[in-house]
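1. quick one: sequence plus predicted model below, questions after.
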Amino acid sequence: MIEFLRYRPLLFEVVERKGLGHPDTLADGVSEAISVELSRFYMEEFGEILHHNVDKVLITAGETEVSFGGGQVVEPPTLIVGGRATAPEGEDLDALIARVASSHLERSVKNLEEYRVDSRVREGSPELVSLMKRGANDTSIGVGFAPLNPTEELVLDLEERIRGVRGAGEDTKVMAVRIGERLNLVVAVAIVSRFVSSMEDYREVKEKIRETILEVVDADVAVNAADGEENIFLTLTGSSIEMGDDGATGRGNRGSGLITPMRPMSIEAIAGKNPVNHVGKIYNVVASRAAREIAEIEGVEEAYVTLVSRIGAPLTEPLLRAVEIRGEVRPEENEEKRIEAVVDRHLEGIKDLVEEFVAGRLRVC
């Protein structure tokens, strides 16, 4: 089904990204890293990917005492991994989860040294396990849109620039609000205590972050807007999981790497779901890729793809397959057939996505 609407720029928009060390992004990253490692194990041991979904990671914040120049951990954060998985034969399941979770945490938050990992993953139900070879394991929604607009591209770009400032931690959050031509950016950045010896140093880091943003965009920029005289975003590790905030899989960025409430979004947690028949992951990737290809067709300003599965049905036969096109002129019949063919081709190529998932090449957060 194809629907055509005339393209009309938004009068205002809101775009958000939670950075690499944000608690929710960390939970997503751990979920996906475990799924990737399980998939590799399964392929090596059994020649196929077995049932699993580890998309229920919760990070509970710890407690620290932080001061300029350093600090200490009072109670480390705890990462609780829930979900279902078939136990591999070559390594204890809990040990695998602890190893992979630790690797991801340490790679993502380089000043994090103390934490706990609590694995509560158990075998899946026979009904869901049996669906691995029969069809979709859930009735779920996948959505995708293209292209990214300038505000969305900016928000994606800013994270790496911000983290490049000396003293900035990995826990960042950028909220962009555009009203007409005016752009407002509210930015939160965990400042690492060992890089700042005084309040003056802290303010200098904030100002350097602000200047770094203004080098690439003309906007009203507020950095760590909640700071008071003594209550500031100063951290030992560079992430608020040390004391300030908890995290959970699925509460952060969508598959685009952004949170875009002005665009269609699925509330599915993409990270940690198996790449063989879990449509909560697969359909979001397929919809996004199809939308990007459709958006390249002449006359298409924006493309939106929506896919809805039916549990047990073949993944190539969604309950709903819909495309919304926005442009100045409705595509001709032959172009509409081309658009339908794009969606069909991406659905038929679902099996080819497994290799990319296992290689960790597909963005899920």
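-> Now that the structure is in, tell me what you want to look at.

2. hey, let's count contacts and neighbours off CA atoms from now on
-> OK.

3. okay, helices next: where are they in the protein?
-> Assigned by DSSP state H, the helices in the chain fall at 23-46, 93-108, 126-130, 150-163, 199-214, 279-295, 333-348, 350-358.

4. and the shortest one, what does it pack onto?
-> Packing partners of helix 126-130 (3 or more C-alpha pairs under 8 Å, 6 or more residues apart in numbering; DSSP states H and E): none among the helices and strands.

5. run the chain-centre distance for that helix.
-> For helix 126-130, the gap between its own C-alpha mean and the chain's C-alpha mean amounts to 27 Å (C-alpha atoms, centre = their mean, to the nearest Å).

6. equivalent analysis for the last one, please.
-> In this view, helix 350-358 has its centroid 18 Å away from the chain centroid, taken as C-alpha atoms, centre = their mean.

7. just want the angle from that helix to helix 333-348.
-> Relative orientation of helix 350-358 and helix 333-348, computed by axes from the mean of the first three to the mean of the last three C-alpha atoms, to 10 degrees: 60 degrees.

8. please compare the first structure with the one that follows:
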Amino acid sequence: MLVVEEFNGNQVTKQRVEMVERKGTGHPDQICDCIMDSISVALSQAYLSEFGTILHHNIDKGLLAAGRVERRFGGGEVLEPMELTIGDRATFNLAGKEIPVHDIVVGAAKKWISGNLRHVDPERHVSYRLKLAPGSQELTGIFSRPGAVRGANDTSAAVGYYPLSPTERAVLTLERELNSERFKTLFPETGEDVKVMGLRNGAQLDLTVAMPLLAERIRSEREYFERKHAIETEMRHFLERGCRGFERARVHYNTLDEAGCGLSGVYLSLLGTSAEDADSGQVGRGNRVNGLIPIARAIGTEAAAGKNPVSHVGKIYNVLSHRMAREICKSVAGVQGAYVMLLSRIGDPVDRPQMAYAQLVMDPGRSVAEVEAEVREVMQRQFSAIAGFCLDLARGAYQVC
């Protein structure tokens, strides 16, 4: 069923208060999400290469347990590595042929760590604990049924929207800047564990940023606060250059710091992530698939990262709903905003949801009746191309964390 109607709620940009969060590359929750999804991509590609099809797997249960380090100004040492637990289900053999699942899984995890966390050695600083087993007969049976489109392996709902609000864009672009190659070249003493919380109150924007400085590059408390001031100044300049639509935009950086307290009053890190000794991470506690945690929006509760890309609607519909909302706004004149909600029924083909529901924010003077047929055509076109979309998910073409 496909339903299109006007959005009658209070648009987030018209609410006085808006709160938006983003967890960056080195945040423990983000690490879990990104590693688990990179594992799903690696398994999907291995299954495709060996069997020409993607087999059942869900690598959407993961825990990064914090390690222990000893820090000092100018350096420190790792006392106990972080432990990454990787779970849930995978296909280990088919037609008598074994798949080296454990090697693929650990290899993908180490590759992601090497490519994204500059100071974490995946061999020395992380231990790996695998809790993987074959799936149930009924769920794995979905993959042997005929047809180019799989049946949904869950009854699940997802919601996506477009466009981002100015607050959401500011939070997203600031974190991406802080973890960009340009910024890390300017400030190599900064770690990857970035968290940005945005608060808009009327036309005033406050951004609170947490990002550690690397102990080996900071030789004293005085140097820490000097570098902190330079970094905060660069953040303000970045916001002045690219943050539009606010009367005032302020940034607050590492607000727990307290001068005169030595190591207990500064945010130092040995490896660039708080998972080294302060904070553990878990799949599903990080960003939604559009890269944000938008407190004032309708959001789904599924952890998309690591789910298989051809039958698990917890991934497919989460990404597709945002993509549909964007396509509606980009291609249908008169629509300035869209929410798309998708609901599956377990066993039904993923291109035939139980409900596809679009809520439209219209331009002044325009009505839903004028555009309903176009919106339906956009959504139906996306469903008809879902097999290709799922293969794109399987090769990591869409960011889900």
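-> Looks like it came in fine. Quick caveat, the model's predicted, so the values are computed rather than measured.

9. need the helices of the first structure in JSON lines with mean neighbour count, can you?
-> Conversion of these to JSON lines gives the following (neighbours: other C-alpha atoms under 10 Å):
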{"stretch": "helix 23-46", "mean neighbour count": "24"}
{"stretch": "helix 93-108", "mean neighbour count": "18"}
{"stretch": "helix 126-130", "mean neighbour count": "13"}
{"stretch": "helix 150-163", "mean neighbour count": "17"}
{"stretch": "helix 199-214", "mean neighbour count": "17"}
{"stretch": "helix 279-295", "mean neighbour count": "25"}
{"stretch": "helix 333-348", "mean neighbour count": "16"}
{"stretch": "helix 350-358", "mean neighbour count": "17"}
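
10. could I get those helices as a markdown table with distance to Thr86 of the first structure?
-> Below are the helices of the first structure laid out as a markdown table (distance: least, C-alpha to C-alpha, whole Å):
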| stretch | distance to Thr86 of the first structure |
| --- | --- |
| helix 23-46 | 9 |
| helix 93-108 | 9 |
| helix 126-130 | 9 |
| helix 150-163 | 36 |
| helix 199-214 | 45 |
| helix 279-295 | 19 |
| helix 333-348 | 27 |
| helix 350-358 | 16 |
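
11. what does Asn137 of the first structure align to in the second structure?
-> Asn137 of the first structure is assigned Asn153 in the second structure as its aligned equivalent, the criterion being TM-score structural alignment.

12. from what I can see its match touches Leu139, true?
-> Yes: the pair formed by Asn153 of the second structure and Leu139 meets the contact definition of C-alpha atoms under 8 Å, at 6.3 Å.

13. ok so, going back, and Pro9 of the first structure, which of the helices of the first structure is closest to it?
-> Distances from Pro9 of the first structure to each of the helices of the first structure were compared by C-alpha to C-alpha, and the smallest falls on helix 150-163, at 11.9 Å.

14. show the contacting residues for Glu98 of the second structure.
-> Residues in contact with Glu98 of the second structure, defined by C-alpha atoms under 8 Å, 6 or more residues apart in numbering, are Phe92.

15. for Lys110 of the first structure, same thing?
-> Going by C-alpha under 8 Å, 6+ apart, Lys110 of the first structure touches Thr237.

16. rerun at 10 Å
-> Counting by C-alpha atoms under 10 Å, 6 or more residues apart in numbering, Lys110 of the first structure touches 21, 169-170, 237-239.

17. thinking again about what came up before, who touches both of Asn153 and Leu139 of the second structure?
-> Shared contacts of Asn153 of the second structure and Leu139, defined by C-alpha under 10 Å, 6+ apart, are found at 56, 311, 346-347.
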